[in-house]
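Asks: sequence-free structure coming up:
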């Protein structure tokens, strides 16, 4: 691709936010282009069972859902491009972006839907048992552990909130923290310590996730004491890693206003601080991070884009007269 590609609406990211924005943008006649990024389809492509996305009475598969979203977006007029943006100029409209293969994109409007990635421990068994007992989202997967024993790894607000949420499903929740005190808000700690179904293991780090059975699934976690080095084993049916998220915003540092790495948007909209640049989904959302909320934000972004372009076209016409 040597000739610059011009589009009225360029979308970065192909998860629920990006594809929802594409569907609405295409239906508005904007002929959007979606640059899919390093993980086409977003985090749902590495999720197996999905039971909380509206419209499906039975469990569906994450990759299948994203394939259907992409097919719908293409059906109504979206162009999908497999590329990764490595440079971006937001100093003036139209915006200029460069892909890692040298392709140039000229965009009248830009919608950033690059998402956020869960932080992982990087220990043995974590990747292999992902979706087979190891998860990074209690809201997404807690339902599958009704009546079972689960553990949560972490010590901040996210970990405590996930542990408390899991008590809705599990009678036995253990919080594992590598220090002797939590970093979460005091009110959350008070709720955690007073809950009869929650116990805490202090000064313990996960050394390994242990699999077993046929088909293989998580059966326990091997721990190591951070003070004494003593090793121990905790049997469990599910383990939730809750040590935070990385919003994929490295490209936008010093270009857009960020809050703890997340892109700041005007309340109730998808508008960033730069006219014509919009953001939606997990890249702006440090609270909910659900597929359905990301999809809703993608819709908001597309509607904001449509209004922005209509106003820009009107102003240009008035100026020409």
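Replies: Nice, I can see it. None of these values were measured; they are calculated from a predicted model. Numbering: from 1, shown residues only.

Asks: from here on, contacts and neighbour counts on C-alpha atoms
Replies: OK.

Asks: Residue 317 in helix, strand or coil?
Replies: helix (DSSP: H, G, I helix; E, B strand; the rest coil).

Asks: what separates it from residue 6, distance-wise?
Replies: 20 Å (CA to CA, to the nearest Å).

Asks: do the same with residue 71
Replies: In terms of CA to CA, residue 71 sits 22 Å off from residue 6.

Asks: this is the comparison structure:
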């Protein structure tokens, strides 16, 4: 950012170039704490998340077996059938119990991972500007991260709550349009193509609302790094993040959007890799359940996503470094602006 106060790089020299370049430079130099913390998060996700999913299958086991017996009986009698017709409500109840637990685990792990990366960047700056040249071990990283995790968790919850408002608002617009509650807007059919009113209200308006939600989310993303740097409360960190990004909305949105695209592409690649895991998991489940395709089908559907989510922290960790560098650059720019303003006034 032109005119910003210089920020020292990991080697003690002025960090030239973009925030992304600075983040990649730190990620490369501090591979052990960055990817070591990502490995710990992946292991925790595998153990805790896998345990929750395994518990859900255990609770639903009888339902899946009953669905298989019902379907096989209908097929043998040459009768039509609907999958899970008598078990669907109970399976939905189990799912509604599992999803919040998995979401809570994800929020906790993301909070810890982003905090760990902010601590890593802070350690790099301290080592560049001080006599302490010791490397950051995983044990030291965990010790320095622990005091911030509670506030970081609250930051993630508050950010998620703020992002859900426009997300639900966009869905509400779609629902209202689908129910034909908007005068002059009719859902298109095969014989009635989409009208201009429908395109504006049923397509462009929800996308615009969701885009505003993304901008809102991106303005709060540096809050965890703010907490680590300022040791403030969760709400104070979010207010500070909002203030820092006020005059750099486009810059912040561009950097965060680029990181989001990279994470999304990585997720798609990891999900594709997970299909191979799902194949062997499906064969194992078939052998275990006596060719019960009902439970096997559910396992094959969720396995690629589960594999991608477990491996995703290795991509989210550099994103955390990037956010910490962004916070640092925005803070330095704010101090530089205040300094120049004070000099002009004097």
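Replies: That came through, no problem. Everything numeric here is computed off the predicted structure, so don't read it as measured data.

Asks: quick one: TM-score?
Replies: The TM-score (TM-score structural alignment, normalised by the length of the first structure) is 0.28; 135 aligned residues with a CA RMSD of 5.8 Å.

Asks: who's more crowded, residue 317 and residue 6 of the first structure?
Replies: For residue 317 of the first structure versus residue 6, the count of surrounding residues by other CA atoms under 10 Å is larger for residue 6: 16 against 10.

Asks: OK, contacts around that one?
Replies: Residues counted as contacts of residue 6 of the first structure (CA atoms under 8 Å, 6 or more residues apart in numbering) are 105-107.

Asks: any chance of those residues in TSV, plus distance to residue 160 of the first structure and secondary structure?
Replies: Formatted as TSV, the contacts of residue 6 of the first structure follow (distance: CA to CA, whole Å; DSSP: H, G, I helix; E, B strand; the rest coil):
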residue	distance to residue 160 of the first structure	secondary structure
105	43	strand
106	44	strand
107	42	strand
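
Asks: Most neighbours among those, which one?
Replies: With neighbours taken as other CA under 10 Å, the top of these is residue 107, carrying 23 neighbours.

Asks: Residue 10 is in contact with that one, correct?
Replies: Yes - in this structure residue 107 of the first structure lies within contact range of residue 10 using CA atoms under 8 Å: 5.8 Å.

Asks: end to end, how far does stretch 96-112 of the first structure reach?
Replies: Using CA to CA, one end of stretch 96-112 of the first structure lies 14 Å from the other.

Asks: For the nearest residue to residue 331 of the second structure once chain neighbours are set aside, grab the count of nearby residues.
Replies: Counting by CA to CA, 6 or more residues apart in numbering, residue 331 of the second structure lies nearest to residue 244, which is 6.5 Å off, once chain neighbours are set aside. Neighbour count for residue 244 of the second structure, taken as other CA under 10 Å: 26.

Asks: Next, the contact list for residue 244 of the second structure, please.
Replies: 327, 330-331, 334.

Asks: so which of those comes closest to residue 249 of the second structure?
Replies: Distances from residue 249 of the second structure to the contacts of residue 244 of the second structure, taken as CA to CA, are shortest for residue 330 (11.0 Å).

Asks: How about the closest one, nearest residue that isn't a chain neighbour?
Replies: Counting by CA to CA, 6+ apart, residue 330 of the second structure lies nearest to residue 244, which is 5.9 Å off, once chain neighbours are set aside.

Asks: Next one: that neighbour from residue 154 of the second structure, what distance?
Replies: Counting by CA to CA, the gap from residue 244 of the second structure to residue 154 of the second structure is 20 Å.

Asks: What are the boundaries of the helices in the second structure?
Replies: Here the second structure has its helices, by DSSP state H, at 19-29, 31-44, 50-76, 88-129, 138-178, 196-198, 205-220, 223-230, 234-244, 249-289, 293-311, 313-345.

Asks: May I see the buried residues of the shortest one?
Replies: The neighbour-count criterion (16 or more other CA atoms under 10 Å) identifies residue 198 as the buried residues of helix 196-198 of the second structure.

Asks: mind checking how far it is from the chain centre?
Replies: Counting by CA atoms, centre = their mean, to the nearest Å, helix 196-198 of the second structure is centred 33 Å from the centre of its parent chain.

Asks: Ok, the second one next?
Replies: For helix 31-44 of the second structure, the gap between its own C-alpha mean and the chain's C-alpha mean amounts to 16 Å (CA atoms, centre = their mean).

Asks: which other helices and strands contact it?
Replies: Packed against helix 31-44 of the second structure by the contact rule (3 or more CA pairs under 8 Å, 6 or more residues apart in numbering; DSSP states H and E) you find helix 88-129, helix 138-178, helix 293-311, helix 313-345.
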